[in-house]
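[1] The following block contains a protein sequence and its predicted model.
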Amino acid sequence: MTTLDVSAVRTRFTGQVVAPGDDGYDGARAIFYGGLDPKPAVVIHPSDPAEVAGVIALARETGLELSVRCGGHSVAGHSVVDGGIVLDLRHLRAIAIDVEERTVWAQAGLTAGDVTKAVAEHGLAIGFGDTGTVGIGGITTGGGVGYLSRKHGLTIDNVLAAEVVTADGQILEVDADHHPDLFWAIRGGGGNFGVVTRFKYRLHELPGVVGGMILLPATPEVVHGFLQEAAAGPEELSVIVNVMPAPPMPFIPADVQGSLVVLGLVCYAGPADEGEKALAPIRALAEPLADFVRPIAYPEMFMEAEGDEEYHPTATARTLFADELDLARVTEVIERLRTAPAPMRVTQFRPLGGAISRVPADATAYAHRGRAFMVNVASFLDGPDTRPEREQWVRDTAAVVANGGPGAYVNFVADASAEWAREAYPGATWERLVQVKRQYDPDNLFRHNVNIPPEG
């Protein structure tokens, strides 16, 4: 380890360099989730891929730990490293849309909302997740489960090529014919293999969607019915079913606030009349407490997620997959939610299938193609002393839901333990990723992530 000479660093880069004591340092090191207070030695915003390679070289020279930041939404806090070097891509924001070819090259400093809005001006779309402020780099390399997944696949299923800066400073353009193993690995393997500075995505025609939020009472029959109707519905329909206390929002009656509700986010990627038919069985489950589902432009799906910059939630969470969610399991989860120790807690269900499941399991590094549901259990903290209690509640609730074998979605993994890495990348996927890691990052320079060590 060496002491970093920040003055010398500033002379090496034309991009912005932010260090302790500089105006903007606290903003540069802030991340979305609370409970973490990393203080990096320096935050560098490279101006081009060559400067990305320069930051990587600096990390190798100094021995300081390196983290790569796009949107700062890493649940485990991987976006910023304490005492190390943050390679912040947020100034790489070029975008080039080919309307005729239906493709877009987008640099990794852009957010999901940025790209979604830009391509929507041409009646086109690429599915990312469900939050507009996430960086496209993180969500893409981790997989990309979102509002268009059942219709058009994961984000990685629509990546045609990428520009990657490797640990030895090479700037590579990768696709199915050029560095195919690296191209395979960055589609689901996270940031283990290099810094992706831009992606080429396939776009889909999407003039509009039927989407928005619907609020229903959280009875076991309603929750189970919502999941079954959504899973059996047309592939154009993707939903996120959150079972949680009703938040204190103006449109929610005062006597409902704080009681358990189903906060459903729905998106039908097709004609409005067909969307209304697909949603009718869900609306028939119970009288909605609120219903904002309507024909909208696709970027509006992200508007609710464009949150307050001062909002930094602190929670403990677990991500898993389930192959069956029967009424008994749903009933037990709801009872656990009713009696949970935390004022704010949530169990989130995402029906999968459709286009996700039609991609062969070994086609990308996302290895969970056959799973029926993704589930996330979270409990918010009131302070550090509440963590052990809340973590136990999360573990016990997740155990109620889990069935069909282990598994984890890397973008929702909340800590960096080896156990989680193996659940995210099981079996043959892990072995192949280790081989690619040995080739492109044998010294494990890119380790501030859900790590795949080169020694396996």
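    Yep, it's here.
[2] Going by C-alpha atoms from here, please, whenever you check contacts or count neighbours.
    Noted.
[3] mind listing what's buried in stretch 318-338?
    By 16 or more other C-alpha atoms under 10 Å, the buried positions in stretch 318-338 come out as 318-323, 325, 329-331, 333-334, 336-337.
[4] what's stretch 89-106 in contact with?
    Residues external to stretch 89-106 that are found in contact with it (C-alpha atoms under 8 Å, 6 or more residues apart in numbering): 45-48, 68-71, 107-110, 115, 119, 122, 124, 197-204.
[5] then this one, side by side with the first:
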Amino acid sequence: MLPMSVLLRDMHKESKLLPPHLVAEYLCQLLTRIDVKTFGATQWNVLRSAVKEPQRPLNANSNILATVDKTFLQYLQDKIDGDVWVTGSKEYTLRRRVFNQAISHFPIGIVVPQSEADIVKIIDYANRQNLQISIKGAGHGVTGAAVINGGIVIDMSTFQNIELCADGQSVKVGAGIRNRDLDRFLSHHNKVVPLGTCPDVGVVGATLGGGIGFLSRKYGLSCDNVLAFNLITADGQQRVVNAGEHTDLFWALRGSGGAQFGVITHITFSLHPAPDSIEGGIIEWPIHKANGILTHYSETVLQGPRTQFLYAYIARSTAKQAKISIMGFSEDPDTSLHDITSWETDADISITHKQYIECQSNNYEQGHALYWRNGIIEGALTQDFITTVLQCFQSCPDNAGGIMLDPLCGAIQDVGAHETAFIHRNASFVCSITGVTPPDQVNIEVTEWVNQTYERLSPFFNGHAYQNYDMGNDFPLIGYYGQHTQRLIAIKQKFDPELRFVGALQRHLQKTA
């Protein structure tokens, strides 16, 4: 729907004068965004299905924008205790940014609620105006799905509460909390929740798609440790979702990825004792050692102890400086990370004894445009796969791309394939191909390398992809959800029949409507 159609309709309902320049702007939007192919299929009453391309942002310096801003604030700001930000404001500019600097989306408004009551009112407003909603926690999703073009963004950054439950064995976490916040809080109680290794990632967003980190092989995914979700659905109902209430949603929220069924305000996790003794660090070898390293790595992931977690990666670099690296974590003194250094000679070793929270404080580069593809590998890394990976990296433009392997197995495989929506229970690795460029430069050579590498490696993948590494509109729904696809579609249609909340399920259903 064109956002201005909402504004004009509301003004008409309240018998307000429609300024000629607003009508002219609406007609301008209409004429520039409807083409010959879509003209006959357009629903001209509300233009609900007319636009499939990203919304063009309004001119931030125009007089029209000032009227749009004022009108939007008038209809929503007065209803809630939180804030509404629109194009032209400094807060809008800051809050629409996401981690991936290749993404630049323009919602018609970014709303920062202060309470669950605010969220109910925002959803009601979106329902009445027929606007779609995206939810922003930390905005780390690689496709920038947290910030929607032409809809409403609910920015959950004010939901910063963390509460240790009375039993001391669980914790309730607000939707604005990032990994580093929860790790720091729990370190004072000598407890942990299995979380990802990037400190800036939002806890809720990562959990919805699975959540893989150092403790996953011992305690499972982040989503495997959820006791309850506090969820507000498209009908404005506040629901506690757990193993005894709304069990269909409880199943779906553990692995569907993204805020696709409503607004999650809090998650309650079960807790585990913090590790006592930890080794952590990075071991690197020259790239010509990679064949043997990746063979050893594969064997260790498939057969090694659950107390050990190892990433393997080739980081972006020049061809002459390329390394094969293992980032490791071990809490078992009998399986020291120093044993890994014997895999090949000429190792560059940076391993120390650490506190768990130090292992969770990795530095990730920021401020780049990212181009990301990924696939799932079952079983061992074959020699053909390893050879192809190394050949692909040789063709990568200097300092512009990398390939990474996330390990699975262990406790992740203890959960039955049908117990949650997460389908990768029998997988061994997630393989990611990433291109990196400055945010203000489009480098076709880099994006082509990512796509070509993905195509060359696809025969080694099982046809699926990790939900938290969303690959956008072109990737088929079954690739994320496999045998669970139809069940998730049915739950989406039950709780969000108007497709209010955006995500992979909404994109699929909107295409097939």
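    Sure thing, it's come through. Owing to the predicted nature of the structure, the values given are computational and were not obtained by experimental measurement.
[6] tell me the contacts of residue 366 of structure 2?
    Taking C-alpha under 8 Å, 6+ apart as the definition of contact, the neighbours of residue 366 of structure 2 are residue 99.
[7] do the same with the one 10 residues further on
    By C-alpha under 8 Å, 6+ apart, the contact list for residue 376 of structure 2 reads 424, 427, 428, 429, 430, 431, 461, 462, 463, 464, 465, 466.
[8] The same query, at a cut-off of 10 Å, please.
    405-406, 424, 427-432, 458, 460-466, 479 (C-alpha atoms under 10 Å, 6 or more residues apart in numbering).
[9] Tell me which of those you also see in structure 1.
    Using both residues aligned by TM-score structural alignment, their matches' C-alpha atoms under 10 Å, structure 1 keeps these contacts from the contacts of residue 376 of structure 2: 405-406, 424, 427-432, 460-466.
[10] Most neighbours among these, which one?
    residue 465 (28 neighbours; other C-alpha atoms under 10 Å).
[11] what about the residue mapped onto it from structure 1, distance to residue 447 of structure 1?
    Under the alignment (TM-score structural alignment), residue 465 of structure 2 maps onto residue 408 of structure 1. Remark: distance between residue 408 of structure 1 and residue 447 of structure 1 (C-alpha to C-alpha, to the nearest Å) = 19 Å.
[12] sorry, back to before: from the contacts of stretch 89-106 of structure 1, keep the buried residues only.
    Of the members of those, the ones counted as buried by neighbours, 16+ other C-alpha under 10 Å, are 45-48, 68-71, 107-110, 115, 119, 124, 197-204.
[13] Now, these that are in strands?
    By the criterion of DSSP state E, membership of those in strands covers 68, 69, 107, 124, 197, 198, 199, 200, 201, 202, 204.
[14] tally of neighbours for residue 451 of structure 1?
    Using other C-alpha under 10 Å: residue 451 of structure 1 sits among 20 other residues.
[15] hang on, I meant residue 409 of structure 2
    Here the count is done by other C-alpha under 10 Å, and residue 409 of structure 2 has 24 residues near it.
[16] Could I get the contacting residues of the aligned partner of it in structure 1?
    With TM-score structural alignment as the criterion, residue 409 of structure 2 lines up with residue 353 in structure 1. If you count contacts by C-alpha under 10 Å, 6+ apart, residue 353 of structure 1 has them with 149-151, 153, 231-232, 235, 238, 369-373.
[17] One more pass at 6 Å, please.
    residue 372 (C-alpha atoms under 6 Å, 6 or more residues apart in numbering).
[18] Then it would be within a strand, right?
    No. According to DSSP: H, G, I helix; E, B strand; the rest coil, the state of residue 353 of structure 1 is coil, so it is not within a strand.
[19] and the gap between it and residue 449 of structure 1?
    Residue 353 of structure 1 sits 27 Å away from residue 449 of structure 1 when distances are taken as C-alpha to C-alpha.
[20] Can you show me the helices along the stretch 301-450 of structure 2?
    Secondary structure of the stretch 301-450 of structure 2 by DSSP state H, counting those that start in this stretch: the helices cover 356-359, 383-394, 444-457.
[21] These: which one's closest to residue 319 of structure 2?
    helix 383-394 (7.0 Å; C-alpha to C-alpha).
[22] Excluding chain neighbours, what is closest to residue 344 of structure 1?
    Counting by C-alpha to C-alpha, 6 or more residues apart in numbering, the nearest residue to residue 344 of structure 1 once its immediate chain neighbours are dropped is residue 380, at 5.7 Å.
[23] neighbours around that neighbour, how many?
    Residue neighbour count, defined by other C-alpha under 10 Å, stands at 20 for residue 380 of structure 1.
[24] OK, contacts around it?
    Going by C-alpha under 6 Å, 6+ apart, the list of residues near residue 380 of structure 1 reads 314, 315, 344.
[25] That one matches what in structure 2?
    With TM-score structural alignment as the criterion, residue 380 of structure 1 pairs with residue 436.
[26] now do residue 313 of structure 1
    In the superposition onto structure 2, residue 313 of structure 1 corresponds to residue 368 when matched by TM-score structural alignment.
[27] what's the burial count for that match?
    With other C-alpha under 10 Å as criterion, residue 368 of structure 2 counts 17.
[28] what does residue 97 of structure 1 give?
    For residue 97 of structure 1, the neighbour count with other C-alpha under 10 Å is 18.
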